[in-house]
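With the sequence up front, the predicted model follows.
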Amino acid sequence: MNLNDLPGAEIILPGLSDLHSGNSNTTGALLVAIASTRLTEAGLDIPKYYLASEPELTLYALLQEEREDAYPYYNALLNSLNSFCNALEISYRYNRN
């Protein structure tokens, strides 16, 4: 399975790299933190010691600083995260059997 082919990979994979580098305050890293349990259960190695304690609130605050349309963009990011998680979980279950 190539993670780059999953929907939302363009946001999630850089966030995963950010976390492995110790940077927990990027959009991608915060998204990974939001879904860290799902991503871990689907086989990804998430460095838990770098996860933000309240990633949803931190992400929304970050988006508010960056853009005027924070709320719809926040929801779009969560939808991308959910798509990535769903595709990863399906792939994980399929490849495990």
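Structure received.

Please count neighbours and contacts with C-alpha atoms only from this point.
Noted.

Report the next helix or strand after the helix or strand containing Ile12 in sequence order.
If you go by DSSP states H and E, Ile12 is part of helix 9-20. Per DSSP H and E, the first helix or strand lying C-terminal to helix 9-20 is helix 27-34.

Please enumerate residues in contact with that following helix?
11-19, 23-24, 39, 51-52, 55-56, 58-59, 62, 77-78, 81 (Cα atoms under 8 Å, 6 or more residues apart in numbering).

quick check: angle from that helix to helix 9-20?
Helix 27-34 runs at 80 degrees relative to helix 9-20, counting by axes from the mean of the first three to the mean of the last three Cα atoms, to 10 degrees.

Compute the number of surrounding residues for Glu54.
Glu54 has 11 neighbours, counted by other Cα atoms under 10 Å.

and the comparison structure, right after this:
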Amino acid sequence: MNLSELPGAELILPGLNDLHKGETNTIASLLVAIAATRLIEAGLDVPKDHLAPEPELTLYSRLQDERDDAYPYYKALLNRLNSFCNALEVGYEYKPSNKQNAADS
């Protein structure tokens, strides 16, 4: 599975990179922190020691400082995050049987 093709990858993949570099307060790293449990369960390497406490509140506060339309933007970001997680989970759960693989050959 190519993670960069999943919806929301433009936010989540940079967030993972940020966390691996110790950057915990970027919009992208905060999104990853919000869904860390789901991402880890789906098989991604999320550095738990770099997760921000209360990432939802931190993200919303940061958006309020940067924009007048913080709430709709916050909800849009969470929707992108959820889309990424859903696509990732579906991709890892779907494993074609050997019969389907043989039929495709």
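Arrived safely. Because the structure is a prediction, the values reported are computed rather than measured.

After superposition, what is the TM-score?
Once superposed, chain against chain, the TM-score is 0.96 (TM-score structural alignment, normalised by the length of structure 1); 97 aligned residues with a Cα RMSD of 1.2 Å.

if you line the two up, which stretch of structure 2 does the helix holding Ile12 of structure 1 fall on?
Residues 9-20 of structure 2 are where helix 9-20 of structure 1 aligns, with TM-score structural alignment as the criterion.

Mean distance between the matching stretch and structure 1 after superposition?
Once fitted to structure 1, stretch 9-20 of structure 2 is off its aligned match by 0.4 Å on average (mean Cα distance after the TM-score superposition for structure 1).

mind listing what the residue most central in space within structure 2 touches?
Geometric centre of structure 2, nearest residue: Ile12, 4.1 Å, by Cα atoms, centre = their mean. Counting by Cα under 8 Å, 6+ apart, Ile12 of structure 2 touches 28-29, 31-32, 81, 84.

Name the nearest of the residues you listed relative to Pro7 of structure 2.
Phe84 (5.2 Å; Cα to Cα).

which residues in structure 1 form strands?
Taking DSSP state E, structure 1 contains no strands at all.

Quick one: neighbours of Gln64 of structure 2, just the number.
Residues near Gln64 of structure 2, counting by other Cα under 10 Å: 15.

Not counting its neighbours along the chain, what's nearest it?
Distance criterion Cα to Cα, 6 or more residues apart in numbering; nearest residue to Gln64 of structure 2, sequence neighbours excluded, is Ala70 at 5.1 Å.

what's the longest helix in structure 1?
Taking DSSP state H as the criterion, structure 1 has its longest helix at helix 70-96.

which helices and strands does that one pack with?
helix 9-20, helix 27-34, helix 36-41, helix 55-66 (3 or more Cα pairs under 8 Å, 6 or more residues apart in numbering; DSSP states H and E).

Using a markdown table, lay out those helices together with distance to Ile90 of structure 1.
Below are those laid out as a markdown table (distance: least, Cα to Cα, whole Å):
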| stretch | distance to Ile90 of structure 1 |
| --- | --- |
| helix 9-20 | 15 |
| helix 27-34 | 18 |
| helix 36-41 | 12 |
| helix 55-66 | 25 |
